[in-house]
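Enquirer: okay, sequence plus prediction incoming.
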Amino acid sequence: MKKTYYLFNPGRLSRKDNTLKFTPTDANGNEGTPKYIPIEGIADLFCFGSLDANSALYTFLGKQGIAVHFFDYYEHYSGSFMPKEYLLAGKMQIEQTKNYIDNKKRLILARKFVSGASFNMVKNLRYYINRDRDLQDIQDAIERYNSLIESSNEVDELMGVEGNIRQMYYSAFNDIITSDFTMDTRSKRPPQNEINALISFGNMMCYSLCLSQIYHTQLNPTISFLHEPGYRRYSLALDLAEIFKPLLVDRLIFRLLNKKEIQAKDFDHQLNSCVLKESGRKIFVKAWEEKVTETFKHPVLKRSVSYKHLIKLECYKLSKHILGIEEYKPFKSRW
């Protein structure tokens, strides 16, 4: 089975026959012991350190269908090298564009993404309400915002509803997290504290995972419905990530902090910013990989699937809706 590989150290990546050769380098440019990765075992690459590579390597990666996702020191998603879309189909492109241009059709899908995300956020809250956390008022507030989803007649209005839901949801984090960390308000660029640093890092991991799964379908990742398509981003991955962030990112953060698997020493505090150190990133990525490859019995398929495959199934459901085969229903967690 193909695996995702994470490159934390700066270094040089090159081709050697049918393997990738990664030679790490230190701050002084001294080379370490090379590591070899068989090309047939690579699903995609996540790079957290500076990477030295040439066009011939990317041509090789492109032919093998391997994506490379880049993050900067501050844990911001920098961009992705995506191979040529090998599954794109003309009919899907046309129908996906029609669903974006037609405001009524676009709103139908945009509302689905917001309702799915909100449901999964409430599911997280209910888990902790059942464990005697005082979060009922927050859940009630989110439910009131939920009643505005179907009555929103513009995407901008719907985005405002989604923002209010998420703001209320984030206000519960201080009660859910039992460690010494506090969140205060959501801050992104840069994150102001440890919880915000974990949210930003985890959200970018979720976005990249969604992008990788979209690549293996006929969907065009640049044509989205909730988020406005941009010139320099794969905005459909942002739409899908809304549904899965509460399940994959937030639950992982609660576990890592409540079980003290990530501690204060794993963060780097700078002027008005906080980021994960390499030790913290490695802990998070290890737990993330375990989470997304974890399997469960799918309630409809009646067989075991991983969370990574679940995102691809979500893409297939979205494809059927766009082609007029079956109405799209966002994944809503039952546990």
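Expert: That came through, no problem. What you are looking at is a predicted structure, and each value in this text was computed from that prediction instead of being measured.

Enquirer: use CA for all of it now, contacts and neighbours both
Expert: OK.

Enquirer: and the residue minimising distance to the centre of the chain, what element?
Expert: Computing the C-alpha centroid of the chain and ranking residues by C-alpha atoms, centre = their mean puts residue 206 first, at 1.2 Å. Element membership for residue 206, per DSSP states H and E: helix 194-215.

Enquirer: helix/strand/coil for the residue nearest to residue 80 when sequence neighbours are not counted?
Expert: Here the nearest residue to residue 80 in space, its sequence neighbours aside, is residue 69; by C-alpha to C-alpha, 6 or more residues apart in numbering that works out to 4.3 Å. Secondary structure for residue 69, judged by DSSP: H, G, I helix; E, B strand; the rest coil, is strand.

Enquirer: run a quick neighbour tally on residue 69.
Expert: The number of residues packed near residue 69 is 22, by other C-alpha atoms under 10 Å.

Enquirer: was I right to think it contacts residue 81?
Expert: Yes - using C-alpha atoms under 8 Å, residue 69 is in contact with residue 81, at 6.4 Å.

Enquirer: where exactly do the strands run in this structure?
Expert: Taking DSSP state E as the criterion, the chain contains strands spanning 3-7, 11-16, 19-24, 35-38, 42-47, 51-52, 67-71, 77-81, 267-270, 273-276, 295-297, 304-306.

Enquirer: closest to residue 147 out of the ones you listed?
Expert: Of all the strands of the chain, strand 295-297 sits nearest to residue 147, with 31.0 Å by C-alpha to C-alpha.

Enquirer: elements contacting the closest one?
Expert: Packing partners of strand 295-297 (3 or more C-alpha pairs under 8 Å, 6 or more residues apart in numbering; DSSP states H and E): strand 304-306.

Enquirer: which residues touch the strand it packs on?
Expert: Surrounding strand 304-306, the residues in contact under the criterion C-alpha atoms under 8 Å, 6 or more residues apart in numbering are 292, 293, 294, 295, 296, 297, 298.

Enquirer: can I get those in CSV including distance to residue 167?
Expert: What follows is these, written out as CSV (distance: C-alpha to C-alpha, whole Å):
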residue, distance to residue 167
292, 26
293, 29
294, 29
295, 30
296, 30
297, 32
298, 30
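
Enquirer: select only the buried ones of those residues in ChimeraX?
Expert: Here is the ChimeraX command that selects the buried residues among the contacts of strand 304-306 (16 or more other C-alpha atoms under 10 Å):
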select :292,295
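
Enquirer: end to end, how far does stretch 38-46 reach?
Expert: Distance between the two ends of stretch 38-46: 16 Å, counting by C-alpha to C-alpha, to the nearest Å.

Enquirer: next, the one to line up against it:
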Amino acid sequence: MLCAGKIQGVLSVEENSGPGRESPVQYLPISAVAEILYCPRNFYYRLVEGAEDSNAHLLEGHLQEERRNERERLVREKALQLRSVMVSSERLQLLGVVDVLEERGEPYPVEYKKGMRRENLNDDVQLCAQAMALEEHLGRDLIRGYIYYAGSHARREVYFTEELRALVESTVRRARAILESGAIPPPLADNRCRGCALQSRCLPEEIKYLKGESPGPVRPVPGLNPGRVLYVDQQGACIRRKGQRLLVTMEKETLADIPLCNVDQVVLVGGVNISTPVIKLLLESGTPVSFLSTGGAFRGVLEPSLNRNCILRLAQYGAYFDPVNRLNLAREFVRGKLANMRTMLLRYNRELHDTEIDAAVRRMARYITAAAGAGEPSLLLGLEGMGSREYFRVFGRLIRREMPFMFEGRNRRPPRDPVNAMLGYCYSMLMKDLRSAVALVGFDPYLGFFHEAKYGRPALALDLMEEFRPIVADSVVLTAINKGMISETDFEYRLGGCFLNDTGRKKIYRAYEERRQQQITHPLFGYRLPYRRVFELQARFLGKVLQKELDRYIPFTVR
């Protein structure tokens, strides 16, 4: 087959139809097969898990490709050039796109690379595989091809020797072996990982460090998503589209005009309207939209299609139905929550020297030890409840500023005092972030290991949220009170409960955003990263535990 087009993913082709037909044949992308010689793990993530992660290097390459393809046919220096020629090999069961097919006396493929001229065997294999596919359709042997390096504006000639052709065939066999086994190749954790778009998914240095195979990892490369959130809670406001910009309007007044590229997440509170063109734009750009009530209840999320990583979800379901694995994970979630609660009390009591807090800290230490060895889910649930009650029994003592309201214990649905109103609101925003993190990784957010599966409850997001409740949500509330950011005028009483009003919600948004963007030193790896990145990191570690890359889940605990 020879035609113009692009290749994405794996194409299944039916050999024949009717009763007794053979299984569909998988045609593999040539570029992905060649990637095995550079990084087998990259091949696995791209082909098995359907990873589409991108970074600045890939985006630059795509832009260069678009500029090349503006003209499909070109005569240059007495050579005929055809661009983006799709080829396939029935014998090797490969599909690919030849960047440029030139003919100057004889046909030859040209592969474009964005960097400087270099000798990369995987590039040679990719070019040779394209040539072998072309040979099937042209009915003639191809002797050589070229790799053009945009960074140095130079070509490198590649001869299609018998040795290179044999390497192509052995690489294809290796690719199919990885697909059939389903096993994740080990990480490389060397210079090839620097600048890789899959680094935040793969976590090569972290995996090797946790296995005791390497020193501590370096600071992770920042992602393309800086975590910018657009909060809209002006009741009656509407979000409209203007090209690639989002307009927040109220009747005929424009409240905000924001480029889509500056928005990574949208949160709508209460009666805010959003137009269909905006919804389509956000879905196309992969930008999730969360919905909260004015009282802080999480209503749901609008997000792009379900992550294609069904392999991870199968592992998640398997662990859920294994009582031992399920209890092991639940113990770690509870241990992380209680440990961080205890740390919060210790931090504040360095200045308070409160004997009641001291006593609570000692009792919580016993609950943490007991939780680590709990042999039954019911016992673990009881220990989590006792530890939480102990924590909230003295939580009000952490408030250092005189306020006209008091905290006398946890209450909700509805919250009956300002502190509980803020706690509930922050928990909803935290849960929204953790739900986005588990969905991004590829989990089913509704099937957890500690929280029971109930209709509509994002149990896994709640599981991972436990260790972050005290150090993110509770910390935001205490900071807002103790630093005088919030006052009694920021609340309203209605329907038998206490709720943040418009000005109060805005203050809590700012405080919460400051906390989720705050840099913290990772307790295991020693590098610094914002809390919002830690949410995703913990979700990815959980995935690697479920897929047997790591032995156990380690909760994120602070000192």
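Expert: Happy to help now that I have it. Keep in mind the model is a prediction, meaning the values are calculated, not measured.

Enquirer: residues in structure 2 matched by the helix holding residue 206 of structure 1, start to end?
Expert: The alignment of helix 194-215 of structure 1 onto structure 2 (TM-score structural alignment) spans residues 418-439.

Enquirer: the matching stretch against structure 1, how far on average?
Expert: Following the fit onto structure 1, the mean deviation recorded for stretch 418-439 of structure 2 is 1.0 Å by mean C-alpha distance after the TM-score superposition for structure 1.

Enquirer: what residue of structure 2 matches up with residue 263 of structure 1?
Expert: Under the alignment defined by TM-score structural alignment, residue 263 of structure 1 is paired with residue 487 of structure 2.

Enquirer: before we move on, back to that, contacting residues for the residue nearest to the centre of structure 1?
Expert: By C-alpha under 8 Å, 6+ apart, the contact set of residue 206 of structure 1 is 241, 244, 245, 248, 249.

Enquirer: now residue 3 of structure 2: closest residue in space, sequence neighbours ignored.
Expert: Nearest non-adjacent residue to residue 3 of structure 2, counting by C-alpha to C-alpha, 6+ apart: residue 86, 4.9 Å away.

Enquirer: residue 36 of structure 1 contacts residue 17, doesn't it?
Expert: No - if you go by C-alpha under 8 Å, residue 36 of structure 1 and residue 17 don't touch, sitting 10.6 Å apart.

Enquirer: more neighbours: which of the two?
Expert: residue 36 (16 against 9).

Enquirer: from residue 14 of structure 1, how far off is the residue lying closest to that one once chain neighbours are set aside?
Expert: Nearest in space to residue 36 of structure 1, with sequence neighbours left out and distances taken as C-alpha to C-alpha, 6+ apart, is residue 21 at 4.7 Å. According to C-alpha to C-alpha, residue 21 of structure 1 and residue 14 of structure 1 sit 5 Å apart.

Enquirer: report the longest helix in structure 2, please.
Expert: helix 323-352 (DSSP state H).

Enquirer: centre of the chain versus that one, how much separation?
Expert: Shown here is helix 323-352 of structure 2, whose average C-alpha point lies 24 Å from the average C-alpha point of the whole chain (C-alpha atoms, centre = their mean, to the nearest Å).

Enquirer: which other helices and strands contact that helix?
Expert: Using 3+ C-alpha pairs under 8 Å, 6+ apart, helix 323-352 of structure 2 sits against helix 310-320, helix 355-372, helix 377-395, helix 459-465.

Enquirer: so it versus helix 355-372, what angle?
Expert: Inter-element angle recorded for helix 323-352 of structure 2 and helix 355-372: 160 degrees (by axes from the mean of the first three to the mean of the last three C-alpha atoms, to 10 degrees).

Enquirer: return the set of buried residues in helix 323-352 of structure 2.
Expert: For helix 323-352 of structure 2, the buried set under the neighbour-count rule, 16+ other C-alpha under 10 Å, comprises 325-346, 348-349.

Enquirer: and the angle for it with helix 377-395?
Expert: Taking the same axes, to 10 degrees, one finds helix 323-352 of structure 2 and helix 377-395 inclined to each other by 10 degrees.

Enquirer: what angle separates helix 323-352 of structure 2 from helix 310-320?
Expert: Taking the same axes, to 10 degrees, one finds helix 323-352 of structure 2 and helix 310-320 inclined to each other by 90 degrees.

Enquirer: how about residue 142 of structure 1: what's its closest non-neighbour residue?
Expert: Closest residue to residue 142 of structure 1 in three dimensions, ignoring its sequence neighbours and counting by C-alpha to C-alpha, 6+ apart: residue 165, at 5.4 Å.

Enquirer: for residue 505 of structure 2, same thing?
Expert: When the adjacent residues along the chain are set aside, residue 505 of structure 2 lies closest to residue 490, with 7.9 Å between them (C-alpha to C-alpha, 6+ apart).

Enquirer: just give me the neighbour total for the one you found.
Expert: Each residue near residue 490 of structure 2 was counted by other C-alpha under 10 Å, and the total is 17.

Enquirer: what is the aligned counterpart of residue 462 of structure 2 in structure 1?
Expert: Taking TM-score structural alignment as the criterion, the aligned counterpart of residue 462 of structure 2 in structure 1 is residue 238.

Enquirer: check contacts around the counterpart of residue 177 of structure 1 in structure 2.
Expert: Residue correspondence, TM-score structural alignment: residue 177 of structure 1 in this structure matches residue 399 in structure 2. For residue 399 of structure 2, the contact set (C-alpha under 8 Å, 6+ apart) comprises 478, 481, 482.

Enquirer: show me those residues that map onto helices.
Expert: Using DSSP H to define helices, the subset of the contacts of residue 399 of structure 2 located there is 478, 481, 482.
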